[in-house]
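Participant: coords please:
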Amino acid sequence: MPSNKRQGFILTRNWRDTPAGTEIEYWLATDSGPLKVLLTAQTSVAFVEIRHKAAVQATLVGMSDVQLRELELRNFQQEPVFGVYAKHFRQLGRLARSLQPLGISLLEADVRPHERYLMERFITAGVRLEGGRIENSTLVDCKLLPAPDFRPALKVVSLDIETSQHQDLYSIALDGMVERVVFMLGEPSSTPVPPPDFALIYCPTRKSMIGKLNEWFARNDPDVIIGWSVIQFDLRVLQKTADDCATPLLLGRERKPIAWRTHPGKQGYLFAPMAGRVVIDGIEALRAAVWSFPSFSLENVSQELLGEGKYIGDDYDKMAEIERRYQEDKPALAVYNIRDCELVLRIFEKAKLLQFAMERAHTTGLQIDHFGGSIAAFSHHYLPRMHRLGYVAPNVGDVQGKSSPGGYVMDSKPGFYDSVVVLDYKSLYPSIIRTFLVDPVGLAEGEHASDPERLIKGPRATLFSREKHCLPEIVTTLWRARDEAKRVRNEPLSQALKLVMNSFAGVLGASECRFFNPDLISAITLRGHEMVKVTRDFVEKRGYEAIYGDTDSIFIWLKRTHTNAEAHAVAAELARDINAWWTQTLREEQDLESFLEIEFDTHYKKFFMPTIRGSDVGSKKRYAGLSIDAAGKEAMVYRGLEMARSDWTPLARQFQEGLLSRIFQGAPYREFVMEYAHATLAGKKDDLLIYRKRLRHRLDAYVANVPPQVRAARIADEYNVRMERPMQYQNGGWIQYVMTHNGPEPLEIRRSRIDYEHYLTKQIKPIADSILLPLGEDFTTLTSSQQELF
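Facilitator: Just a heads-up that it's a prediction; the model follows:
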């Protein structure tokens, strides 16, 4: 393929200082296989205000590899700056630390070379390669250009291991490529077994298992490793096993080891960067793509997404069964092992997680396995554009202050309603940025403008330039790309663009961001407050009533029962008129083009807004409704109610759903309440009584306040010790327990009778009364005659 046509997708990126200068390394996936790109002798740059030039020059005495250059750039205070160019990137760090006692900031010195190279060329994930030379299969000193449309087919392997309860390695499964295999510790059974549809290779020692694994990776050469807790468990155990065997674990390309790093803010959380390969954990990918599950265990997610799983018992039964299979039936253990790999592959396919990760990389400029990083994504887009407008960025912490108010939440009007429609502002914060030109550079220009009359006036007396800004153009580009992605039904790209675009407002309000400024984020959120209030006044002048509003949505009671067609027509008319009002008002008052767009979201045939428990004040972010779409299809909708919170058992959640659905549908509900209470007291709903709570701290950290889940966990681990099993809960995790007459007891060792009165008074009654009291009834009255029987 001609070099000027060669394209690649960036898998990994790195930098290192060498005697010749800073060296940047990219590993690419191309249509013709993996390619390593090396850029040598790269110069690193930072910036300092010109008024500090003499002090910087004095500090640089003896550092001949650092040069100062005059530039046509300035900081946000309009002070001119000069460039500091270093042969080695680490020199900038040393210089920054030397200047710190003098009160001098070295601006942008923390932007790493491999990131700056990409961002200044507007490259995200796809690259086009020009020129360069081949040295030992490496493309050296070529030119990288953006290739935003390049999407290679990545080679993916799903990895899973099985261990003893003490994490002694038993087997390693690899699936997703032609060579499907399980490496099993031990000797094959003498009993004939049917041949599996994968290779089952027995290894006499764990050291030989690691060696076989290294050879498999070198031979099959995958681009992406996927799994379930694959870094925090599988790779960690493999590394420990390799270390214990005094043998290297060489899973990176060019047979390089994992360059383990710890997370600075999460104790015990690890990163596993490796040359040329990325590791994508299924749990993190699902969360990044905004999937939500009560539990992210592989069993639960596969059951919910695929309708099947791998279940062989609870945590203890499972470990016992794994141990039995290892001792008595190794082929069965191999089948179980590779089954996990299969499920992960199918979940990735079903949820389009790999496509989402690739599109997110194309959208953010971050490495494909980097699922956080909203601040880094913002900087990737923003820095090169602000440089071209003549500005350099501040450092983190240069601006102090409290962040702004969050989204506006109206006081709700509790009760039951017929015919409620919801109008929703499309991408509210991005649309405010586009309309009112909210921007860091724009604010810097506005603060120092000689003619404030031409500026855009924002909340808190902020002023923004009409001509100089970056963020509105960035948002507009992402907005249009999302519209195109939706048009061609590229859901992973549409989702990635939406998440990145909507994260920008939060980034400006994050003190960890170099662009943090309370005035900037307030210019967005307070404008949103104003918009919801204006919209409320608008609809109430039309004779309707706003009963609730939350950030970008407003809930409108139409005051009487409407047919579905009538409600949809009213909502469409309101949305059209509100949008027209914004267009005219902003053009006349500030000569601005409006990108604000409210749209019809939902018609609730029936709607319920509860009160805050124990008061008559309406709740916030909690409601339920019977929605009905344009085709007449009905669906129950619950937001923020007990059924979505871990404080409540399945018993409470099922009760709440059953009661509300009967009231909304006009079905008898009193009998349901009485029968549900009766069945609970009679022990017919015992499978719904389980609390599942998270232990957020070490068990020994709970001293003064010991909640029920901690008491249950301590009982469970005391039992584990007696049974000579590993303790499960000392460092946190999830515990399942029930309430008994002797208090909370874990499922592992429940000995006492269930306290049904607890469930009746603490779980069912509060939910029942929140729904029944607005109807003039209460739980005690409905059930008192029945309770006397028990």
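Participant: C-alpha only now, for contacts and for neighbours.
Facilitator: OK.
Participant: Let me see the residues that make contact with stretch 524-534.
Facilitator: Residues from elsewhere that reach stretch 524-534 (Cα atoms under 8 Å, 6 or more residues apart in numbering): 404-408, 428-429, 432-433, 438, 458-459, 505, 549, 551-554.
Participant: quick one: the strands in the stretch 451-600 of the chain?
Facilitator: 456-457, 463-464, 545-550, 553-557, 598-609 (DSSP state E, counting those that start in this stretch).
Participant: Please convert those strands to CSV, extending it with mean neighbour count.
Facilitator: Shown next, in CSV, are those (neighbours: other Cα atoms under 10 Å):
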stretch, mean neighbour count
strand 456-457, 18
strand 463-464, 27
strand 545-550, 22
strand 553-557, 23
strand 598-609, 23
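Participant: compare with the first, here's sequence two:
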Amino acid sequence: MQQGFLLSRHSQDIDTQQGVCSQIELWLATTQGPVKLQIMGEKPLFFIQQIDAAQAKPLLAKQGIEFEYKSLGLKSFEQQPIGAFYFPTISAHYKAQRVLKKHNIVLFEDDIRLENRYLIERFIQGSLSYIGDSQLSLGHQVIRQAKVKPSEFKPQLSTLSLDIECSMQGELYSIALQGLGVRRVLMIGDAEQWGDSQEFAIKAQGAQPRLDICWVADEKALLLALELHITQLDPDVIIGWNVVNFDFRLLVKRMALYGLTLKLGRGHSAMTWRDNKSAPSQGFVTLPGRVVVDGIDALKTATYQFDSFSLEFVAQALLGRGKKIEDVSNRGEHITHDFLHNKLKLAEYNLEDCQLVSDIFEHTQILDFLILRSQLTGLELDRIGGSVAAFTNVYLPKLHRAGYIAPNLPKGGGLASPGGYVMNSLPGLYKNVLVLDFKSLYPSIIRTFKIDPMGLIEGLLTPEQAIEGFKGGYFSRDKHFLPDIISELWRQRDQAKRDKDAPRSQAIKILMNSFYGVLGSGGCRFYDTRLASSITMRGHQIMQQTAKWIEAQGYKVIYGDTDSTFVWLEGDISPSQAADIGNSLADMINQNWQQTLRDDFALDCYLELEFETHFQRFLMPTIRGSEAGSKKRYAGTVNKNGKIQTVFKGLETVRSDWTELAKEFQTTLYEKVFNDEDVQDYVQKVVTQTLNGERDQQLVYRKRLRQKLSDYVKNVPPHVKAARIADDENTKRHLPLQYDKKAWVKYVLTTQGAQPINYQTANFDYQHYIDKQLKPIADGILPFVGQSFERIIDRQLSLF
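Facilitator: The predicted structure follows:
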């Protein structure tokens, strides 16, 4: 058998000599090049309670829908016998759904697409082996009547980075392509005007690579040139930045303008576009035989976090360099100017955006991560999020073989389950605080207490023999799948760590940690409040008992959060002594849980507490305006590789909506307090510099518009007011609107209120920044060292 990696999947009805039937097409990347598998005659199906079959059959027959019905040895979670309706075509399957739902007949698993069910039931996730009748066609191999099974094939996918430049009105100027040995820009323009040669040299990172320009006459020719280049280069994956919802969305619009259908898929298949009904600003692009992967979505899927996901910001953060343009905030105007007056400069800028995306992909190994995620879960490479689908792909075939079909989504979205444990904190400025973390607490609870959808159903049948959960849940000791799935993933992650395989380790971690959220989500067919509650409430119990055992040893627990316990070691203790105590406490807790679970539940314990961090100094602040301790907000100093670093959690310095003034002030002030330095001179200095205008560059707020400007009616916050001022001024100056759609707004607070930074007319309201930025930060820590912000600055303010 040959092997390949799944790039795209699709099913449709086709005409044959024997009549209309369904056909599944699977495009693969293989070591021999692209391969298309064709599987004909697979029958779409859905399940139904056997008791409803007598009513359903005549309804379908009356509509002339061809079907086959079978009573199966399956049952629902309500223990009702189940049958299945099979259909010769996808269209008949959809029509039957509409007919039966109209008559309020409940269907099960009717939303699973034919190609997905085909793969799921064969345990195929990402890679597969195949055999069938082979023939060559248009640069690829076609395998007819293919048969498939799982494999562990590791692909080497070819990638091409794509970026489009256009006018503010969406008129195409150029398209850059980078990868597969090519650095090329397709540009509208006259080669004779810009030089006879189609090449010119540019400098990039000290080298002298060549940049090819392919000149075309107009926009239509540009689109056709793109089709030709994609066909010739033949990439497996096209990457870019917001490449789906900007670049490809724009291509679709410009194609429609000229009545074109671009054949950007393999085998000269057409590109298709589908709008996202639940999110109008989002859409889906399909290129059969290829995958389009957006860098923003990919990084978010891998849990990367940035203050901004603009290419400029992410490139600077990860690579230390950004776009080749003088003013990124006004790049639209610069791009049009360069297109008219300096096309070579525009080409260089266009291509550098492609290069930045490629370098980000390489730096983060994000494509490796997506490949591994696909091989673990069966998710498509370009699938955004997909935790629910991943769980379904992994769990459903096991459930069917155990004699059950999956339930439907809960009506009304389900009830919320209790969240993670958060202890009331003891505010204060401390020395020597240890953090003890449970390793993957929720997955550990699932393994230990056998939390599982089918296990819940089986446990409720014989509660006297089951493991008691919460909210009426009982779990079978031996009939379950999720604990074993977690155990296998855990084993694979430990191996990935030993192999220093970061993408694989991260993919497994995200998958394991998503299982709790899936079981507590009303968007998952396996949702049951008894499942999620038996995880989180067990977590509460574990955290509370752990704190009691620690305090019984004479130590004070000052805070607990989800899976972390914060322990104060009173007195002068060296770092090595603190580590010894931390490891000793962790060993004691682990032994106690092993004994407790063995004695009380007759269960093996998979809970594992680890000594994680030693804070040499630690601040747990109060809630503003209260003496009560805060939650999920703290700061402290740790020794990392011999260097003392300050760590902030949930405080202003890690929040994107506070000014740079506030962030610098908090970082320096806290470091001084932690180092037992006098803070009075520093506070006075920052206040004086602010009032004197020496800190003006640090007074900019940055906040995101979550809605269109026109949607803000009753509540109009400062950043919205600033955005409206900016776009009013843009209109007066006949400039493109910046904020009519969602965007980031940079603004300052002036004596006349919020104003955008590019249209500031009034003086800064310095008192606002002192009262709303500096004072809250100072008040969060100064009282713990017997100081007061008001007392420190009273003398200064009297001078202004």
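Participant: Any idea what the TM-score is?
Facilitator: Here the TM-score for the pair of chains, by TM-score structural alignment, normalised by the length of the first structure, is 0.96; 782 aligned residues with a Cα RMSD of 1.7 Å.
Participant: still on that earlier bit, dump the strands of the stretch 451-600 of the first structure into TSV; add distance to Leu389 of the first structure as well.
Facilitator: Compiled in TSV, the strands of the stretch 451-600 of the first structure are given as follows (distance: least, Cα to Cα, whole Å):
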stretch	distance to Leu389 of the first structure
strand 456-457	19
strand 463-464	15
strand 545-550	37
strand 553-557	36
strand 598-609	33
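Participant: mind checking the SS state of Pro155 of the second structure?
Facilitator: coil (DSSP: H, G, I helix; E, B strand; the rest coil).
Participant: Next one: the aligned residue in the first structure for it from Asp31 of the first structure, what distance?
Facilitator: In the first structure, Pro155 of the second structure lines up with Pro152, judged by TM-score structural alignment. In this view, Pro152 of the first structure and Asp31 of the first structure are 6 Å apart by Cα to Cα, to the nearest Å.
Participant: looking at the strands of the stretch 451-600 of the first structure, which is closest to Leu443 of the first structure?
Facilitator: Among the strands of the stretch 451-600 of the first structure, the nearest to Leu443 of the first structure by Cα to Cα is strand 463-464 (4.8 Å).
Participant: Would you mind getting the average deviation of the closest one from the second structure?
Facilitator: Strand 463-464 of the first structure, aligned to the second structure and superposed, deviates on average by 0.9 Å (mean Cα distance after the TM-score superposition for the first structure).
Participant: counterpart of that strand in the second structure, which residues?
Facilitator: Using TM-score structural alignment, strand 463-464 of the first structure pairs with 474-475 in the second structure.
Participant: And for stretch 733-753 of the first structure?
Facilitator: The aligned range for stretch 733-753 of the first structure is 743-763, by TM-score structural alignment.
Participant: Helices of the stretch 601-750 of the first structure, residue ranges please.
Facilitator: Under the criterion DSSP state H, counting those that start in this stretch, the stretch 601-750 of the first structure contains helices at 650-665, 670-681, 708-722.
Participant: average distance between the last one and the second structure?
Facilitator: Overlaying the second structure shows helix 708-722 of the first structure at a mean distance of 0.7 Å from the equivalent residues (mean Cα distance after the TM-score superposition for the first structure).
Participant: what sits up against that helix?
Facilitator: By Cα under 8 Å, 6+ apart, the list of residues contacting helix 708-722 of the first structure from outside reads 693-695, 699, 702, 726-730, 735-737, 743-746, 748-749.
Participant: Tyr391 of the first structure touches Leu73, doesn't it?
Facilitator: Yes - with contacts counted by Cα atoms under 8 Å, Tyr391 of the first structure reaches Leu73, the gap being 5.3 Å.
Participant: between the two, which one's more packed in?
Facilitator: With neighbours defined as other Cα atoms under 10 Å, Tyr391 of the first structure and Leu73 compare such that Tyr391 has more, 23 against 20.
Participant: Tell me which residue of the second structure matches up with the more buried one.
Facilitator: Matched across to the second structure, Tyr391 of the first structure falls on Tyr404, judged by TM-score structural alignment.
Participant: right, and that match touches Lys75 too?
Facilitator: Yes - counting by Cα under 8 Å, Tyr404 of the second structure does reach Lys75; the two are 5.0 Å apart.
Participant: Specify the local secondary structure of Ala41 of the first structure.
Facilitator: strand.
Participant: nearest residue to it other than its sequence neighbours?
Facilitator: Closest residue to Ala41 of the first structure apart from its sequence neighbours, by Cα to Cα, 6 or more residues apart in numbering: Gly21 at 4.4 Å.
Participant: Repeat that for Lys350 of the first structure.
Facilitator: Here the residue nearest Lys350 of the first structure, using Cα to Cα, 6+ apart, is Leu305, at 7.5 Å.
Participant: Give the aligned equivalent of the one you found in the second structure.
Facilitator: By TM-score structural alignment, Leu305 of the first structure lines up with Leu318.
Participant: what distance separates the strand or helix carrying its match from the centre of its chain?
Facilitator: Assigned by DSSP states H and E, Leu318 of the second structure belongs to helix 311-319. Relative to the mean C-alpha coordinate of its chain, helix 311-319 of the second structure is positioned 18 Å out (Cα atoms, centre = their mean, to the nearest Å).
Participant: again, but for stretch 740-750 of the second structure
Facilitator: From the chain centre to the centre of stretch 740-750 of the second structure is a distance of 25 Å (Cα atoms, centre = their mean).
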